[in-house]
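> Sequence plus the predicted model coming up.
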Amino acid sequence: MENRGDHSHLQQRKKRRLVLFPQPLQGHINPMLQLASILYHKAGFSITIIHTNFNSPNSSSYPHFSFRSIPDGLSETEASTADLIAFSVLLNVKCVVPFQDCLAELLGGGGDDDDVACLITDANWYFTQAVADSLKLPRIVLCPTSICFFNTVAAPPMQEFYFNVHTDFQFETPVLEIQTRDPENINRFIKNIVKQTKASSGIIWNSFQELEELALTNLKQEFPIPHFLIGPFHKYFPASSSSLLAQDQTSISWLDKQPPKSVIYVSFGSLIGVNETEFQEIAWGLANSKLPFLWVVRPGLVQGTEWLEPLPKNFLEMIDGRGHIVKWAPQQEVLDHSSVGAFWTHCGWNSTLESICEGVPMICGQPCFGDQLVNARYVSDVWRFGLHLEKKLERGEIERAIRRVIREAEGQKMRERIMILKDKMDICLTRGGSSYQSLESLTNYIMSF
């Protein structure tokens, strides 16, 4: 029960407003809105979300927040997310004036009575540090990636567009090849993020200390600013939806009919695409494993197609109900389901963290860009609760990987390792746990501004 002292602190915080600015991509919007909910419900701050017109979040899902839309100036061609680095750089140019005007209006009492304590932006919005400085407003950065990845790209030496992992161990070969049409662009982009993150008032991580303690120790040498590991964000509340795509709930009713730990769940996130040959190899690999599968095939996953046209002929009849294909799934609920035995993932950080939280071993296939390649290496080679599909997508490799993780002793060992980590994660969120204490530290830090 709250005592009066707690109540007065809560009232005091309610008068402090936080302004949050997510980057408009699914893997960035999710953690920012989850963070907003934590800071509102658990820490007691008022929340204003500034967002671009492009991929604007559904404000009706968050009635307690104030939303401000700014024009992003993107043409239809520019709104293509094919080259994510070029897209992000462009947004950092086009949003400067609209964002500055919107923030200045908020600080000038434009409709919200509360005192604005600080600005929290995605790390990719590097232009916002100069805006915050000009308005004398502290800026805290949300890094929606793993600390391991940020260490890889942010701490020297950077070798052109290859970055060696030098956090928990050293690989003989570079693990990360950033794929972009303009290699110089990636270097500039990362240098801007690094410089403006170092200039910020602190970093919030969607991670927990027991998972990335060594990586954090190394990073603090380069970034001697406050770090707050308050994750996993999604575990603070029941599965919340900030999804830009409609979730197919038949996933759950289909899973209800499957044996425990038998299903391979396949999803490559909201951006990755495959070609027609790769798609067919995935289909045959799933079919030949003779195990039940739930497969998320996003419209447009195969370039130039609407949805399932590239499937092998009579594929659905052949698998005879053993597979279930949906356009998008309620992923947190799926991973929490007792029938799911493994997760074939692109290893985006949100997906990796969600899999750890539910104790589901992983198959790392189709990591394409950004943090995905580093996360995949950590899952398979450091934390060792997943397999890395090293070669190109080939049905025999896929079939063997699925059987190894779900049916064989190797997979059972992975499950044991990930369950140990899941137990540590459960503790970190409880009173006195590492994330619980970190959230208290973050709250007190914001109140000190």
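That came in fine, so what should we check first? Residues are numbered from 1 along each chain as shown.
> Could you use CA atoms for every contact and neighbour count after this?
OK.
> What is the neighbour count of S241?
18 (other CA atoms under 10 Å).
> From the rest of the structure, what touches stretch 39-47?
Residues from elsewhere that reach stretch 39-47 (CA atoms under 8 Å, 6 or more residues apart in numbering): 10-11, 13-20, 36, 64-66, 114, 439-440, 443.
> An error on my part: the question was meant for stretch 317-328.
Outside stretch 317-328, the residues touching it (CA under 8 Å, 6+ apart) are 245-248, 251, 254, 287, 291-299, 316.
> Check which residues of the longest helix along the chain are buried.
Ranked by residue count and defined by DSSP state H, the top helix of the chain is helix 409-428. In terms of neighbour count (16 or more other CA atoms under 10 Å), helix 409-428 has its buried residues at 411-415, 417-419, 421-422, 424-425, 428.
> Can I take it that Q12 is in a helix?
Yes: secondary structure of Q12 (DSSP: H, G, I helix; E, B strand; the rest coil): part of a helix.
> Now do it against I230, distance only.
In this view, Q12 and I230 are 22 Å apart by CA to CA, to the nearest Å.
> swap in I319?
For I319, the distance to I230 equals 43 Å [CA to CA].
> again with Q179
Relative to I230, and taking CA to CA, Q179 is found at 30 Å.
> More neighbours: the two, which one.
I230 (26 against 15).
> so where do the strands sit in the stretch 201-350 of the chain?
202-205, 227-229, 263-267, 293-296, 323-326, 340-345 (DSSP state E, counting those that start in this stretch).
> Export those as CSV, with columns for distance to I70.
Converted to CSV, the strands of the stretch 201-350 of the chain look like this (distance: least, CA to CA, whole Å):
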stretch, distance to I70
strand 202-205, 24
strand 227-229, 29
strand 263-267, 32
strand 293-296, 32
strand 323-326, 33
strand 340-345, 33
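> Redo these as TSV? Include mean neighbour count and distance to I186.
Shown next, in TSV, are those (neighbours: other CA atoms under 10 Å; distance: least, CA to CA, whole Å):
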stretch	mean neighbour count	distance to I186
strand 202-205	22	22
strand 227-229	23	25
strand 263-267	24	27
strand 293-296	24	30
strand 323-326	18	34
strand 340-345	25	24
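> closest one to G5 among those strands?
Of all those, strand 227-229 sits nearest to G5, with 24.8 Å by CA to CA.
> any residues touching that closest one, and which ones?
Outside strand 227-229, the residues that reach it (CA under 8 Å, 6+ apart) are 202-209, 434-435, 438-439, 441-442.
> Included below, for side-by-side comparison, is a second structure:
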Amino acid sequence: MENQTESKRRRVILFPLPFQGHINPMLQLANLLYSKGFSITILHTNFNAPKTSNYPNFTFRFILDNDPHDQRISNLPSHGMAAFNRLFVFNEHGAYELRHELELLLASEQVSCIITDALWHFTQSVADSLNLPRLVLRTSSLFCFLAYASFPLFDHLGYLNLADKTRLEEQVEGFPVLKVKDIVKLGFKSSTDPIGQMLGNMVKQTKASSGIIWNSFKELEEPELETVIRDIPAPSFLIPFPKHFTASSSSLLDQDRTFFPWLDQQPPNSVLYVSFGSTTEVDEKDFLEIAHGLVDSKQSFLWVVRPGFVKGSTWVEPLPDGLVGERGRIVKWAPQQEVLAHEAVGAFWTHSGWNSTFESICEGVAMIFSPFMGDQAFNARYMTDVSKVGVYLGTVWEREEISNAVRRVMVDEEGEWIRENARVLKQKADVSLMKGGSSYESLESLVAYISSL
């Protein structure tokens, strides 16, 4: 009670990256800290602004893109991966405005710390200049962070600018779980190009922070945690956010719930849930291969097709009438954690983003992995070959391979083994939350740590 009473007088400032996969865990963390007695201020851009009415107990302050005449941001695309250009602009030019905003907050009340997304690497120098402790939220896995930290080595080994395509199936030196093609899939040619520099700065400033919060749990990545503890002096806190709060309230898209009566009527473990995240895109040809593969598998499916997912189409216009039939349902967006927790769902075909992957782990749902970009290939390899909770399909879209992968997980004997592994991981996550468990203790330590700052 003493810690909670003290924390009620302290404010925590949180600064998420303005993308769905980063907003979700940061606002889950905000909810968690609020439940522990802290006052919460959220700094955010107007771009991809959250629905503030869903968070009446938080204070929101909008920064960095308030000037419509700022040519650095006014002409930037607001959709797809091109929107990530904002990251470079804000990391390069955002320090003055952030410092001004923080000075106003610090002058008006007692602030314990700022917690920023790790990719907001410019915030470390600002926090240091104000003697304000900065913790980081890393929205991907520990394994992924360690791989990013090894990019200079990967560059030296020639993986990033690979000329010899026969090396694609080689194991990555120092990371035998990965294949060279997983590094190539990142899509940049050097650790010193803009993306490489941003990731390098992220790693450097994460190591310089006052603490790291991970959306994970010890039993999932124990060897990686040992490496992080050995290499980084700042304390690490592993907390499985989906076990505490859903991400529904932070969704930037309206969620369709009309399919639930249909889902409720399906037998247990009979439905494949399909969703490729909030930013991915496919060509029309690939979209049709996915559709035919799902139908040919003869398994029931719930497929999230986000508007803009099919290049050149508004939604599902290329889909032939009657192809999906009664076995499938297509929606624009869904409350994912609620779907994954539904007893009718037997597996999840995912783009392998960390939020989706981890939500599936927390619900004990087996997966099919089709990574598109960034850390997704790392997540897919680790979950396939280490945790063994899914099959790696990739994104070379052929209907026969898709159908076979679906049946492997949903019907075949191999799938039962994979689903059992997923159930075991869920049980480990559940146990970690019990008093004395690793996640329980990590959360208690985080609260005490922030209260002491």
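Right, received. Where do you want to start? Bear in mind that the values here come from a model prediction, so they are computed numbers and not experimental data.
> what range in the second structure matches the longest helix of the first structure?
Mapping helix 409-428 of the first structure onto the second structure (TM-score structural alignment) gives residues 413-432.
> average gap between that stretch and the first structure?
In this overlay with the first structure, the average offset of stretch 413-432 of the second structure from its partner residues is 0.5 Å by mean CA distance after the TM-score superposition for the first structure.
> Run through who's touching that stretch.
Contacts of stretch 413-432 of the second structure (CA under 8 Å, 6+ apart): 217, 219-220, 240, 361-366, 387-390, 408-410, 437-440.
> one more time with 7 Å, if that's ok
In this structure, residues lying in contact with stretch 413-432 of the second structure by CA atoms under 7 Å, 6 or more residues apart in numbering are 217, 219, 361-366, 388-390, 408-409, 437-440.
> Buried subset of those residues as a ChimeraX selection?
Filtering the contacts of stretch 413-432 of the second structure down to the buried ones (16+ other CA under 10 Å) takes a single ChimeraX command:
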select :217,219,361,362,363,364,365,366,388,389,390,408,409,438,439,440
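> So which of the contacts of stretch 413-432 of the second structure are in strands?
Among the contacts of stretch 413-432 of the second structure, DSSP state E puts 366, 390 in strands.
> re the thing from before, are any of the contacts of stretch 39-47 of the first structure buried, and if so which?
The buried subset of the contacts of stretch 39-47 of the first structure (16+ other CA under 10 Å) comprises 10, 13-20, 36, 65, 114, 439, 443.
> Strands of the stretch 51-200 of the first structure, residue ranges please.
Counting by DSSP E, counting those that start in this stretch, one finds strands in the stretch 51-200 of the first structure at the ranges 66-70, 115-122, 139-143, 162-163, 176-177.
> Name the nearest residue to L245 of the first structure, sequence neighbours excluded.
Counting by CA to CA, 6 or more residues apart in numbering, L245 of the first structure lies nearest to W328, which is 6.8 Å off, once chain neighbours are set aside.
> Check the burial of that neighbour by counting its neighbours.
Quick note: W328 of the first structure (other CA under 10 Å) scores 21 neighbours.
> Aligned against the second structure, show me the partner of it.
In the second structure, W328 of the first structure lands on W333 (TM-score structural alignment).
> if I look at that match, how far off is M81 of the second structure?
Note on W333 of the second structure: its distance to M81 of the second structure, by CA to CA, is 19 Å.
> So the nearest residue to K435 of the second structure once chain neighbours are set aside versus E226 of the second structure, what's the distance?
Spatial nearest neighbour of K435 of the second structure, excluding adjacent residues (CA to CA, 6+ apart): E441 at 7.4 Å. Distance of E441 of the second structure to E226 of the second structure, computed by CA to CA: 17 Å.
> What of A149 of the second structure?
Counting by CA to CA, the gap from A149 of the second structure to E226 of the second structure is 15 Å.
> Counting neighbours, go ahead and name the busier of the two.
Counted by other CA under 10 Å, A149 of the second structure and E226 do not tie: A149 has more neighbours, with 17 against 11.
> Please pull up the equivalent of that one in the first structure.
Per TM-score structural alignment, A149 of the second structure is aligned with A154.
> is it true that that match touches Q196?
No: contact criterion CA atoms under 7 Å: A154 of the first structure and Q196 do not qualify, at 11.5 Å.
> and E281 of the first structure, what pairs with it in the second structure?
Checking TM-score structural alignment: E281 of the first structure goes with E289.
> hmm, I was thinking of S60 of the first structure
For S60 of the first structure, the residue aligned by TM-score structural alignment is S53.
> circling back to that earlier point, a markdown table please, covering the contacts of strand 227-229 of the first structure and showing distance to V93 of the first structure.
Listed next are the contacts of strand 227-229 of the first structure as a markdown table, based on distance: CA to CA, whole Å:
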| residue | distance to V93 of the first structure |
| --- | --- |
| G202 | 23 |
| I203 | 23 |
| I204 | 24 |
| W205 | 25 |
| N206 | 27 |
| S207 | 30 |
| F208 | 33 |
| Q209 | 35 |
| S434 | 38 |
| S435 | 35 |
| S438 | 34 |
| L439 | 33 |
| S441 | 34 |
| L442 | 30 |
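> The residues you listed: which two are farthest apart?
G202 and S434 (17.4 Å).
> gap between the residue most central in space within the first structure and D371 of the first structure?
With distances taken as CA atoms, centre = their mean, N350 lies nearest the centre of the first structure, 3.2 Å away. Distance, N350 of the first structure to D371 of the first structure, by CA to CA: 11 Å.
> Perfect, I'm done here.
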